[in-house]
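Engineer: here is a sequence together with a model predicted from it:
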Amino acid sequence: MNTLDQKINEHFPGLVVRKDLVKTVKGNAIVPSYVLEYLLGQYCATSDEATIQTGIETVKEILAKHYVHRNEAGLVRSNIKEKGRYKVIDKISVALNEKTDAYEAQFSNLGIKKVLVDSGTVKAHPKLLVSGVWCISDIEYEFTEDKNASPWILTTLKPIQLSHFDYDAYVEARQKFSTDEWIDLLIQSIGFNPEMFGKRSKLLQLLRLIPFCERNYNLIELGPKGTGKSHVYSEFSPHGILVSGGEVSVPKLFVNNSSGKIGLVGYWDCVAFDEFAGKKKRVDKALVDIMKNYMANKSFSRGVETLGAEASMVFVGNTRHTVPYMLKHSDLFDELPDKFYDSAFLDRLHFYIPGWEVDIIRGEMFSDGYGFVVDYLAEVLRSMRNYDYSDQYREHFSLSSDISTRDRDGINKTFSGLMKILFPQGGASKGDIEKLLRFAIEGRKRVKDQLMRIDTTYGEVRFAYLDTDGNESLVTTLEEEEYPGCYYKTVADADIENGRAESHSVEEPLDSTVNVPEPEKQGLQEKHLTFQENQKGVSFDTLFGPYLKDTKRITVTDPYIRLFYQIRNLMEFFETIVKNKAQEDEVVVHLVTARDEFKGELQDESFEKIQVSARLVGIDFTWEFDETGTIHARHIVTDNGWKILLDRGLDIFQHYEMNDAFSFTNRLQQFRSSKAFEVTFIKQA
């Protein structure tokens, strides 16, 4: 175990589990992760390897014996009959039979119905009445000649979720971790390896948890397929439910007027709509109208009666087009069904997660470290719904007076949710508070900026905040920085442009250029550039290319050219040199770096291969290792008078799939997400 895993086990004994064990025990059981982790938490919540292995075998045995596969339901029913009593793991739903005035259970995989359930069980677990709950239950079989009676008898029923927990102990243990350690613990709890994510990407993952800890929080995430948008809502918590966007109706979601039965919002903390995007989807306008009222006022009407609920609403869907395409031709809500493409509905969203920033899930992104048993974390998040942290930035900052009440509500709820997740104990630094506040403002601004494109009645808003000295800080979205040429268009502008484009045989290329000055157009000049995390469109060619022209000697100083991906960055820097030199010229490139303590031979071998390859294209590559261990600065010095200071060296890109020959992130740097970094160009005498 690494240091963090040891610390996790020390301060949360019995409440954490190694995250790779879920795959080990799952087999072909189609059950949510929280069901498997509930069992792992019973037998494997330890750091002792022998106990873990014994626990794995126990869990596998329990699943093999008691989890009901649909295709083996007949065998399980036979076991119950022959043994008289049998324990099963299945999804159980309960309905009231008005004719007999009795509650009857239905077992999803086992395929049995009309199993009597006592009123006490239903009162203790009301979610059984809506969409079902995964349970461990004992069933008996007793044959009867009464055709109206069921031979199946439910003797015990226990929902698979934590029965109790100590919130004060959770908060106290949180204080033992630094902010970065705590974020990594939460990322591991979701199941991901934190080393594969930057700080902004980690926050985007954790933002998906806010609907579980914040009442009536309205969240949307649109982006490419395969980024795990719906995973948290289907697998993570027994208090959330994922429904298909096309399968929901007013009675199912809110209330059935004929029976008076409350829908999903009355029983679940979070209701998420999967596959929400799709222009051709048929949508009930009455559903949209009730949803708009609920999202704004936390209430809905049943005839003359008004009812309230606390469920958060999450909408996730796939986009078909790139961000610059959407910004040029329509807007970032373009994929929604027509009835939901409504400014009044969209204005009720508190945060828009930019799904295009979230990496497509790859195998190496999953964690084998320790994280919370998810039903424990789910109970923690649920208990946090009783608290409000939205005022914790007001000691240091205030929102611009230009920001409307609805915008403030969205910002405050997001900020409150992030504070609960990251700083349940309080005591966040001013710097941490400012980062979360900016992040909350950005997510609401993304919604509002698109509304202004869709509906011209929305006025422009200055999304900014002020510190106690009155200094104002303006907040922008990342897309605003990346695509300034098409970000500020309206739908009307897009229609005009599209009409003009249709009159030509060839459509004009998209303005998808990152907001980086073009030195060759304005003359090389001294400057300082700052890039945000996850910004795209950045490449060595655009950054360094113009400054490398006509150079004959380049010195690169970077102590971190050691690991494979770092050496690959160096190779790609050489490619930029080749593109900017005349074929008949030769360039000497000298590298000053540090020797890898453990893989020095591999480092030498890689440099030698680059040296041989570089000679064939006119680059004379040499290198030296700093033996003093004192070099920390990273920079590039050219013989044509430029010094380029790099705070991250050549390591400016987030993790990407290096082994996929058909991935554009592998082939072209401008399609990769960047890390947060700064570059300074200095002209030397």
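Structural biologist: Sure thing, it's come through.

Engineer: alpha carbons only for contacts and neighbour counts from here, please
Structural biologist: Will do.

Engineer: is it correct that residue 162 is in contact with residue 373?
Structural biologist: No - with contact taken as Cα atoms under 8 Å, residue 162 and residue 373 are classed as non-touching, separated by 9.7 Å.

Engineer: what touches both of the two?
Structural biologist: residue 38 (Cα atoms under 8 Å, 6 or more residues apart in numbering).

Engineer: buried sites along the longest helix along the chain?
Structural biologist: Under DSSP state H, the helix in the chain containing the largest number of residues is helix 430-454. Burial within helix 430-454, assessed by neighbour count using 16 or more other Cα atoms under 10 Å, is assigned to 433-434, 436-454.

Engineer: give me the element the one residue sitting closest to the centre of the chain is part of.
Structural biologist: When the chain is reduced to its mean C-alpha position, the nearest residue by Cα atoms, centre = their mean turns out to be residue 205, at 2.8 Å. Taking DSSP states H and E as the definition, one finds residue 205 inside helix 199-207.

Engineer: now the strands for the stretch 401-550 of the chain?
Structural biologist: Defined through DSSP state E, counting those that start in this stretch, the strands belonging to the stretch 401-550 of the chain, from first to last, are 464-467, 472-474, 527-531.

Engineer: in terms of secondary structure, what does the first one contact?
Structural biologist: Counting contacts by 3 or more Cα pairs under 8 Å, 6 or more residues apart in numbering; DSSP states H and E, strand 464-467 packs against strand 397-399, strand 472-474.

Engineer: which helix or strand contains residue 88?
Structural biologist: Under the criterion DSSP H and E, the helix or strand holding residue 88 is strand 85-97.

Engineer: same question for residue 389.
Structural biologist: Residue 389 is part of no helix or strand when elements are defined by DSSP H and E.

Engineer: and the gap between the residue nearest to the centre of the chain and residue 198?
Structural biologist: The gap separating residue 205 from residue 198 is 11 Å, by Cα to Cα, to the nearest Å.

Engineer: residue 117 against residue 101, yeah?
Structural biologist: No - proximity of residue 117 to residue 101 does not meet the contact threshold set by Cα under 8 Å, at 11.3 Å.

Engineer: compare these two (neighbour count), which wins?
Structural biologist: Neighbours were tallied for residue 117 and for residue 101 using other Cα atoms under 10 Å; the higher tally belongs to residue 117 (20 against 8).

Engineer: what about residue 259, how many residues close to it?
Structural biologist: There are 8 residues near residue 259, going by other Cα under 10 Å.

Engineer: confirm it sits in a strand?
Structural biologist: No - for residue 259, which was evaluated using DSSP: H, G, I helix; E, B strand; the rest coil, the result is coil, with no strand membership.

Engineer: for it, give its distance to residue 203.
Structural biologist: Relative to residue 203, residue 259 is positioned 43 Å away (Cα to Cα).

Engineer: and the comparison structure, right after this:
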Amino acid sequence: MNSSETVAYRNELVREVFGSLSIDKSRLPSSGLTGTGVPSFVGEWLLDKIVPGTGSLTSEELEKVNSFVQKAFPRKDDKEEIIFYLTQDAFYKLIALMQVRVKVEQKTGEIPEPLARIPVLNLEECSISPDLVQKNLMLLRQGLWGKISLTMRPDGQIEVVGFEPFQCSAIDLKAYAECRAQFSTDEWRDLMFCSMGFNPQHPSYSREAKTWVLARLLPLVEPNYHIMELAPKGTGKSFVFENISNKVKLISGGKITPARLLIDGRTKEIGLIGRHDVVVLDEVQSLTFDNPEEVIGPLKTYMASGRYNRSGFADISSDCSLVMLANIELDEQQRPKNEDNLIANLPKFFNETAFLDRFAGIIPGWQIPKFQRDMTAYQTGLKMDFFGEALLALRQDSRFIQYAQQNTHFDSHVTVRDQNAILKSAAGFLKILYPHLKLTVMDYQRDCLEPAMQLRQAIRNVLYHLDDEFRQTEREIYAEIAF
């Protein structure tokens, strides 16, 4: 039975409990902001500032938003016009993503100054005061979206003289848990689902389908958690990763260089894995490397230990989670055509079992319905910036893995790697569904342990198919709650 058939969505309760941290999810799709390339966590923040309210935007509100976008959001071809404006002794304010780096020159005897980068305008070396950077240290990692104030110095260098970040500040996890306690499990599941941007009351979303959509959040709540999703086109695999947080980086197909992913041996700049909490490789069926082993070798080391090195540099530690998304073909029964070997159509390096074994699981995307317009959330959910930060804030809370360890019993034949993968997935589901940790062991079995086992079983099945070594023990993974 669909959960949407049994649970009424309580918009009033969401607004009562979360107040200004909630938003009517119909606002953003009706605003046109998503068509400008603005991620949801920025768009929802802006709408609440410019045109707060509920329901689809009125014509007057749309006009106000459009006017704001035209003034505040630059296009790449606006660069020269903005530079000219700055030469006329004027300030210029815009809304964009900004990143900062410190360019260290050897043996100059001078302390280097930070330099700001605004990708949308292709501005690479803007001056910025250390004080501004100190107040917004995330600029030095993946960068921040915000309101940027520019001017031009007498020497012609563009300078950032003001910055107001949009993203949510520190999360109070105790208060978040207290909020969770005011919802039933089904109500909370639907709130999480709605906050992701999906309609929890759509009849096509069964409880099982919702579980696999929510599984996309596991890499956010669990550090060093690596997972795949295999699905036909059109199930919305990448949607949440594109829109939930700037700490999540999505890369779509094509060629990936070790310099971009790991570390640039020439500039010594740390790659994406060292700067983001989650890195998502989309369309991996078309992923290529000039020298696969130069990437896969360090990745195997990193996925096992949380550390990697390249080009003679010292080990780099990170808790970044890796996500691989790929399209697969289904048969007439809407099952994978290669069910015994789900990775049959992926690049050859996936056939290396030592690499594959390091993934916690495979999300069965074929059990998620293809996304249609009426599957977009229209209820009241959590603002995307708050939602993303709350999930990411749970990464370092060790109580959930301890709960999973204490309440899970494995058969003796289950490998340590299988056990660790299942425990991390189960702990992740706990963080998503039970952040207050108030549940029965039967709740844990149904909502956390069983889906965690299914995720890992999919990996186990492929390993069993590919390598005789994995046929030395039983194919099925057995685990149960510990009484």
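Structural biologist: Nice, thanks for sending it over. For clarity, every value in this text was computed on a predicted model and none was experimentally measured.

Engineer: ok, residue 162 and residue 373 of structure 1, which is more surrounded?
Structural biologist: Taking residue 162 of structure 1 and residue 373 together and counting by other Cα under 10 Å, residue 373 has the greater number of neighbours (28 against 16).

Engineer: what residue in structure 2 is paired with that one?
Structural biologist: Counting by TM-score structural alignment, residue 373 of structure 1 lines up with residue 383 in structure 2.

Engineer: OK, contacts around the closest residue to its match other than its chain neighbours?
Structural biologist: For residue 383 of structure 2, ignoring the flanking residues on the chain, the nearest one in space by Cα to Cα, 6 or more residues apart in numbering is residue 22 at 5.1 Å. The neighbours of residue 22 of structure 2, taking Cα under 8 Å, 6+ apart as the test, are 14-15, 380-383.

Engineer: show me the residues you listed that map onto strands.
Structural biologist: Residues from those lying in strands, with DSSP state E as the criterion: 380-382.

Engineer: ok, those vs residue 357 of structure 2, which is closest?
Structural biologist: residue 382 (35.1 Å; Cα to Cα).

Engineer: quick one: the closest one from residue 369 of structure 2, how far?
Structural biologist: To residue 369 of structure 2, residue 382 of structure 2 is 23 Å away according to Cα to Cα.

Engineer: looking at the two, which is more packed in?
Structural biologist: In this view residue 382 of structure 2 and residue 369 are compared by other Cα under 10 Å, and residue 382 has more residues nearby, 27 against 19.

Engineer: which residues does the more buried one contact?
Structural biologist: Counting by Cα under 8 Å, 6+ apart, residue 382 of structure 2 makes contact with 18, 21-23, 191-192, 194-195.

Engineer: still on that earlier bit, now do the contacts for the match of residue 373 of structure 1.
Structural biologist: Listed by Cα under 8 Å, 6+ apart, the contact partners of residue 383 of structure 2 are 21-23, 41, 44-45, 195.

Engineer: ok, now residue 338 of structure 1?
Structural biologist: 279-280.

Engineer: and what of residue 174 of structure 2?
Structural biologist: Listed by Cα under 8 Å, 6+ apart, the contact set of residue 174 of structure 2 is empty.

Engineer: could you check which residue of structure 1 pairs with it?
Structural biologist: Residue-level alignment of residue 174 of structure 2 against structure 1, with TM-score structural alignment as criterion, gives residue 168.

Engineer: which element is that match on?
Structural biologist: Using DSSP H and E, the element containing residue 168 of structure 1 is helix 167-174.

Engineer: do the same with residue 313 of structure 1
Structural biologist: Using DSSP H and E, residue 313 of structure 1 falls within strand 312-318.

Engineer: on that earlier part again, just put the helices and strands packed on strand 464-467 of structure 1 in a markdown table and tack on distance to residue 311 of structure 1.
Structural biologist: Conversion of these to a markdown table gives the following (distance: least, Cα to Cα, whole Å):
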| stretch | distance to residue 311 of structure 1 |
| --- | --- |
| strand 397-399 | 27 |
| strand 472-474 | 32 |
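
Engineer: quick one: map residue 43 of structure 2 onto structure 1.
Structural biologist: Per TM-score structural alignment, residue 43 of structure 2 is aligned with residue 36.

Engineer: against residue 42 of structure 1, how distant is its match?
Structural biologist: For residue 36 of structure 1, the distance to residue 42 of structure 1 equals 10 Å [Cα to Cα].

Engineer: same question for residue 409 of structure 1.
Structural biologist: Per Cα to Cα, residue 409 of structure 1 is found 40 Å from residue 42 of structure 1.

Engineer: repeat for residue 444 of structure 1
Structural biologist: For residue 444 of structure 1, the distance to residue 42 of structure 1 (Cα to Cα) stands at 41 Å.

Engineer: with residue 259 of structure 1 instead?
Structural biologist: Here the criterion is Cα to Cα. By it, residue 259 of structure 1 lies 40 Å from residue 42 of structure 1.

Engineer: swap in residue 607 of structure 1?
Structural biologist: Residue 607 of structure 1 is 51 Å from residue 42 of structure 1, where distance means Cα to Cα.

Engineer: look at those two and report which has more neighbours.
Structural biologist: Residue environment comparison for residue 607 of structure 1 versus residue 42 gives the larger neighbour count to residue 607, 21 against 16, counting by other Cα under 10 Å.

Engineer: where's the more buried one, which helix or strand?
Structural biologist: When secondary structure is defined by DSSP H and E, residue 607 of structure 1 falls within helix 600-615.

Engineer: quick one: that helix aligns where in structure 2?
Structural biologist: Under TM-score structural alignment, there's no match for helix 600-615 of structure 1.

Engineer: now do stretch 261-278 of structure 1
Structural biologist: Residues 269-286 of structure 2 are matched to stretch 261-278 of structure 1 when aligned by TM-score structural alignment.

Engineer: going along the chain, name the strands of the stretch 101-250 of structure 2.
Structural biologist: Under the criterion DSSP E, counting those that start in this stretch, the stretch 101-250 of structure 2 carries strands at the ranges 114-118, 123-128, 144-152, 158-165, 227-231, 248-252.
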